[in-house]
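1. My questions concern the predicted model and sequence given below.
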Amino acid sequence: MRDLLPSRDDYQLLRFSWKMDIAAGVTVGIVALPLALAFGVSSGVGAEAGLVTAIIAGLVAAIFGGSNVQVSGPTGAMVVVLAPIVAQYGVGAVALLSLMAGVIVLVAGVLRLGRTVSFIPWPVIEGFTAGIGVIIFLQQVPAAFGYSGHLPTNALLAAIHTVSHATKDAILPLLIIIVTAAIMIVLGKIAPKLPASFIAILVVSIGVALLKLPVELIGELPNSLPAPHLPDVNLEMFTSLLGPAFAVAALAAIESLLSARVAASMADTGPYNADRELVGQGLASISAGFFGGMPATGAIARTAVNVRSGGRTRIASIIHALVLLGVVYVAANIVAVIPLAALSGVLMVTASRMVSIEVISRVMRSTRSDAIVFVITAIVTISVDLVIAVGIGIAVATFFMLRRMSMNAGVFRETLPEPATLNDEKIGLFRIEGALFFGAAERLSQQILDYEDLEVVILRLSHIQMIDATGAHQLTELVNALERKNVTVLIKGVRKEHIHVLGVLGAIRSLRHENHLFDDLAPAVEHARKHVKIDNS
């Protein structure tokens, strides 16, 4: 278990990078502030919970996580999952949900399940990301139109309902969102190194305050962290939240591991430990729950800012959390006057950047099956559920992969080596290629059985890349079927890694004689020719 715990090696680069780490930490803290507030408000738990989560979870994950540069906190994907949960169970359930999901993620790390994220295909990841971006954008539409009435839980339906019931009161919040987005977009092009979201919110907030515009603000925030406490727990609530907790835990694990993997590829910051990352993220969500926060994950956008700003050790992520902590104790009153519409503008721009036209174009132009996987994953993400979307995306990708494997598997009849002898046409030399598995075994077996007037069949198995239990069983059935037709079966070239499964499922025992198993082709053909001569004598 030692590799799942913090160690001195986590900070071995610190003496070379501490200046860059501090600068990166301050930069990420400034970038994270508006996002933490916005995600807290958008999820329904409030700006305070978003800020507390960014501080507590960000600090704990930085120390205990498996990545040297991962920045954790509230994220857009988690907001998408939490919003309907808050609507159904209320704000009071979120802290307990955070504890439950954190324990599940922690256990997954201890059980060494971190590497499973590598099995998620790239089109599924991109479809998932694009779908999240669309949902986050749609979730801001009610705020953009100043709508406060009852809304459907589905983001798409809520956006349609909001637009169809828009009034003249929507002009002011829409204008604030447009100005916020315009500042972010312009700054992103002319000065990409500046914290555009922070500057946009600062400018808009000052403008709203000077003009005394009647818009909804964040409101009063506490000027200190709340004391840690155990959330209210009762059996009924615990049971009701079990399903959502597993969904939140799955999302937290997937997003955090993907973020850590992306960070490791961006710069030479050292490898990441997937299992330790789950342990760290689990502890982060548990800690956030004790402080009244929400479940946290690794944040890809903030992690990328950290790496690009020069962050190389965990100190950068720790500094980011301390910067946010300083905001609570020093600038809570200033943060309170930020217009909610400005936060919606930040999230709309952030969501738009998650839907990359370039990436979508690359996926759609790759292969037809990958394009279908991408589209299905994105549609299910938007219309149904994030975790279900990943499951369906993986299932569809697996179907196409098995289909390709089945199509690439084949049986080929070969000509016997020279010199030819009398009655060679009664010997069938068949080379089986590809994967002999449940998707192809029966078809390949039937192709051999369709040949008539054969007295000996030689099965060349050395070109088979993989055999599963179904394939080995079907090979046994093929041997038995041929022997019942009085066709002698010889097997040539069983690979070392396939001997066990063929032996267990009886393919080798089904041969008429133990001498009918060969390593080389020449002896097998010679033996087959003797059988034909004997049968014709």
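-> Great, that's in hand.
2. From now on I want contacts and neighbour counts done on CA atoms only, so please keep to that.
-> Noted.
3. Show me the longest helix that occurs in the chain.
-> helix 235-266 (DSSP state H).
4. Could I get the buried residue list for that one?
-> Of the residues in helix 235-266, those buried under the neighbour-count criterion (16 or more other CA atoms under 10 Å) are 238, 241, 244-261, 263-264.
5. Is Val457 in a helix, a strand, or coil?
-> State at Val457, reduced to three classes by DSSP: H, G, I helix; E, B strand; the rest coil: strand.
6. ditto for Pro295
-> Following three-state DSSP, the label given to Pro295 is coil.
7. hang on, isn't Leu482 packed against Ile448?
-> No - between Leu482 and Ile448 there is no contact under CA atoms under 8 Å: 9.3 Å.
8. ok so, going back, name the next helix or strand downstream of the longest helix of the chain, please.
-> helix 274-290 (DSSP states H and E).
9. Could you name the helices and strands sitting against the helix or strand following that next one?
-> Using DSSP H and E, the next helix or strand after helix 274-290 towards the C-terminus is strand 297-298. Contacts defined by 3 or more CA pairs under 8 Å, 6 or more residues apart in numbering; DSSP states H and E place strand 297-298 against strand 72-73, helix 235-266.
10. Go through stretch 137-155 and flag the buried ones.
-> 137-147, 154-155.
11. Quick check: the farthest pair among those?
-> Gly146 and Asn154 (18.1 Å; CA to CA).
12. what about versus this one:
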Amino acid sequence: MGTDTKSNQALTKSALASVLRHDLPASLVVFLLAVPLSLGVAVASGAPPAAGLIAAATGGVVAGLLGGSAVQISGPAAGLSLVVAELIAVYGWRATCLITLLAGGLQLLLGTFRVARAMLVVSPAVVHGMLAGIGLVIALGQLHVVLGGTPQRSAVENLVELPGQVATIHGHAVFVGLLTVGVMIGWNRLPRRLRVVPAPLAALVVSSATALLAGWDVTRLDLSSSLVGWVAPVWPRGDWHGIIEAVLLVALLAGVESLLCAVAVDKRRDGGRGDLDRELAAQGVANIVSGALGGLPVAGVIVRSTANLRAGARSRWSAVMHGLWILVFALCLWQAITLIPVEALAALLIFIGVRMTDLGRLRGLHGHGEVPVYFATMAGVVLLGLPEGVLLGLGLAALSALRRLTRVTVRARPEPDGRWHVLVGGSLTFLGVPRIVAELHTVPPGVTVDLDLNIDFMDNAAFEAVHAWRQEHERGGGSVDIDELHDEWYAMAASGARVFPVKSPPRAPERWWLPWAHRRGPVAVPSERAGPPPAPDHLLAGAREFHRRTAPLVRPFLHAMARRQDPSHLFITCADSRVVPNLITASGPGDLFTVRNIGNLVPRWGSAPRDDSVMAAIEYATGALGVRTITVCGHSGCGAMAALLAGGDRAAGLPSLGRWLRHGDHTLARFDADSGLEGLEGLEGLEGLEEGGGTGPLDRLCRTNVIQQLENLRTIPRVDELVRQGRLELVGLYFDISAARVHVLGQPPSTGSLPDLVDRHP
């Protein structure tokens, strides 16, 4: 079989066109952003300025070509600056390059053995707290540079020395710093066409030009020593334990930051997920090359990656080209770097450091109770040091996780019928036994107890405690009815079967869909309905049952969608209490945007009487929510359709209902034209038609009504336009109540989807 060279050539041309159209402009934007940031990270690390450019070029070309994330940008990261600064102070710069090289080898090994996912076990609260602490340390240190002084060895010393440094302010350095920060703050308020140039580059250009023209006395960057020639890394001198710790620290911090960045970027782009193991291995190769060439450690950086994505990058060629631009700049235009004041870079680092303490992340951490971990890690990094702060955060996160895993909820309360209800939730281990026993012994002897075990694990100590109490209570004349909502941990332990410590997915409470009259327990009501309707107490009891049984199961899903809904269907159906949309469509929270009214009517565009309620829902669903399907669902025995057949007699004394049913006149006219009313000898027998399904006049009118409402939807200009464009589908459903069966109306029989589960009727 021959090769289709034409199609291959067309594919190549298409890919090249995409690179030139999307990736090339994006690479220029990221290049302009990466140059000042890379120089700033090098200055904050105490490394030669050229080391930042070497790391940026290496990260772009090597990690960009080999990485598993298509649009991630790698280079020197501010989050590693404290580690590098400490390594330079202890071992020297050339030895630090070798540590970077060895850390890259370890990352390559970890990526080869596919352990990238395991590295993400670190709590995000620890990572964000670490970055916040690093940002504060950088800001405090560089503040001394802006004020004309020298950073101290620790954040505490920088804070102590700050008042004396403020008292001896050096004017020109402060002017440059204030000018740089002012440009950074005000740049985003300029018109969009001017903001093509990144704010960090604009700030450095403005401050450098102003200092040069005004003749200010500032410190300039010196690249002469770092561009003379390549110097080989040397082996660090010192205790080999410390060297191993340094390699592990650089490899793990850079690896975790890169993987978290890759995950965050993949969430913001369309397309498949990246290969994290490949990304970790690529980061290792990039660090090997960067360390060998005399560059800083390389990691994925979120600011440059986000800028790359926003600039329209589609493939890895944007990262590669941005690295090439940096390489060309370093080789050909390096003299321009010598015009940048060190104080301007320090001010840029202050701005970046403050931004790293992103308090907006506390909102998400607060919902999971991880704010203490964040602040403990941040405080540990600032007051104790980076390794100590990270270990402190990891320890607190582990204790917090252990506390959550062993947290037990035990509630015992009497019910109005004399029974006692006891709810035990959580993971039952020996740590929770004292609380379980104390609460169980509050139950009076001799009563009937409904014990609900909403647990995901039970060890032997917890089983012995519950089982012993049950035996004691039953010997005292009481009874205990145990209901396990998850796997039967208690029943398995009581039978002597082996219990595996594995959490299983929860199953929904049995028979939750039954009407109150057919359920046992506190929400059941008598089946004889001769008296008045159920009291509001039954609704409240139902709400309590929801909190007790269903809420723990659906809470994770509802929490994830609490801030935004994204339904795929607008579901218009009747207000009839027997029609439960989520039940007959097996849908859950967030799936259906539901409109209910009497007769599932959709007023025609411009019809009278005017109804804004249904129209507003349609506008919002198609305009704001972007639903892809509008479904009209009718049902058998519809009282609104019976009223139409009765000529409005059933709406006598209900003026609002009578006006509303005028929107069904087109349905009645269509029914009359299709089948006529000649078969009816009177309208007084319509009561019997509501009970039956099948082919009676009321049943046919109910089906006809669904078809008519689909046509009414097409009279709405926006709906008709979306349907014509193929962006919206209209579907008619009919629910036969007596048969508990759903039919699809208005479509020919199909052999494609669920022929045995959904009846289709033209």
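-> That came through, no problem. Since this is a predicted model, take the numbers as computed values, not measurements.
13. Relative to the first structure, which residues correspond to stretch 688-707 of the second structure?
-> Stretch 688-707 of the second structure corresponds to no residues in the first structure, going by TM-score structural alignment.
14. distance between the ends of that stretch?
-> The stretch stretch 688-707 of the second structure measures 24 Å between its terminal residues, going by CA to CA, to the nearest Å.
15. do the same with stretch 481-497 of the second structure
-> 21 Å.
16. Quick check: buried residues in that stretch?
-> For stretch 481-497 of the second structure, by 16+ other CA under 10 Å, it's Asp483, Glu484, Leu485, His486, Asp487, Glu488, Trp489, Tyr490, Ala493.
17. from those residues, which single one is nearest His322 of the second structure?
-> For these, the residue nearest His322 of the second structure by CA to CA is His486; the value is 53.1 Å.
18. The closest one belongs to a strand, doesn't it?
-> No - using three-state DSSP, the secondary structure at His486 of the second structure is coil, not a strand.
19. just checking, it touches Met458?
-> No - between His486 of the second structure and Met458 there is no contact under CA under 8 Å: 11.2 Å.
20. What residue in the second structure is paired with Gly27 of the first structure?
-> One correction, residue 27 of the first structure is Thr, not Gly. In the second structure, Thr27 of the first structure lands on Val29 (TM-score structural alignment).
21. what do you get for Leu37 of the first structure?
-> Residue correspondence to the second structure (TM-score structural alignment): Leu37 of the first structure is matched to Leu39.
22. The host helix or strand of that match packs against which elements?
-> Assigned by DSSP H and E, Leu39 of the second structure falls within helix 24-45. Helix 24-45 of the second structure sits against helix 49-58, helix 81-91, helix 199-214, helix 302-310, helix 317-332, helix 342-356, with contacts defined as 3+ CA pairs under 8 Å, 6+ apart.
23. May I see the buried residues of it?
-> Result for helix 24-45 of the second structure [16+ other CA under 10 Å]: buried residues 24-45.
24. Output the helices and strands packed on helix 24-45 of the second structure in a markdown table; the columns should cover mean neighbour count and distance to Leu110 of the second structure.
-> Below are those laid out as a markdown table (neighbours: other CA atoms under 10 Å; distance: least, CA to CA, whole Å):
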| stretch | mean neighbour count | distance to Leu110 of the second structure |
| --- | --- | --- |
| helix 49-58 | 30 | 20 |
| helix 81-91 | 20 | 21 |
| helix 199-214 | 20 | 35 |
| helix 302-310 | 20 | 22 |
| helix 317-332 | 22 | 23 |
| helix 342-356 | 25 | 28 |
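25. The ones you listed: which one's closest to Gly639 of the second structure?
-> Using CA to CA, those put helix 302-310 closest to Gly639 of the second structure, at 54.8 Å.
26. In the first structure, which residue range corresponds to that closest one?
-> Taking TM-score structural alignment, helix 302-310 of the second structure hits residues 300-308 over in the first structure.
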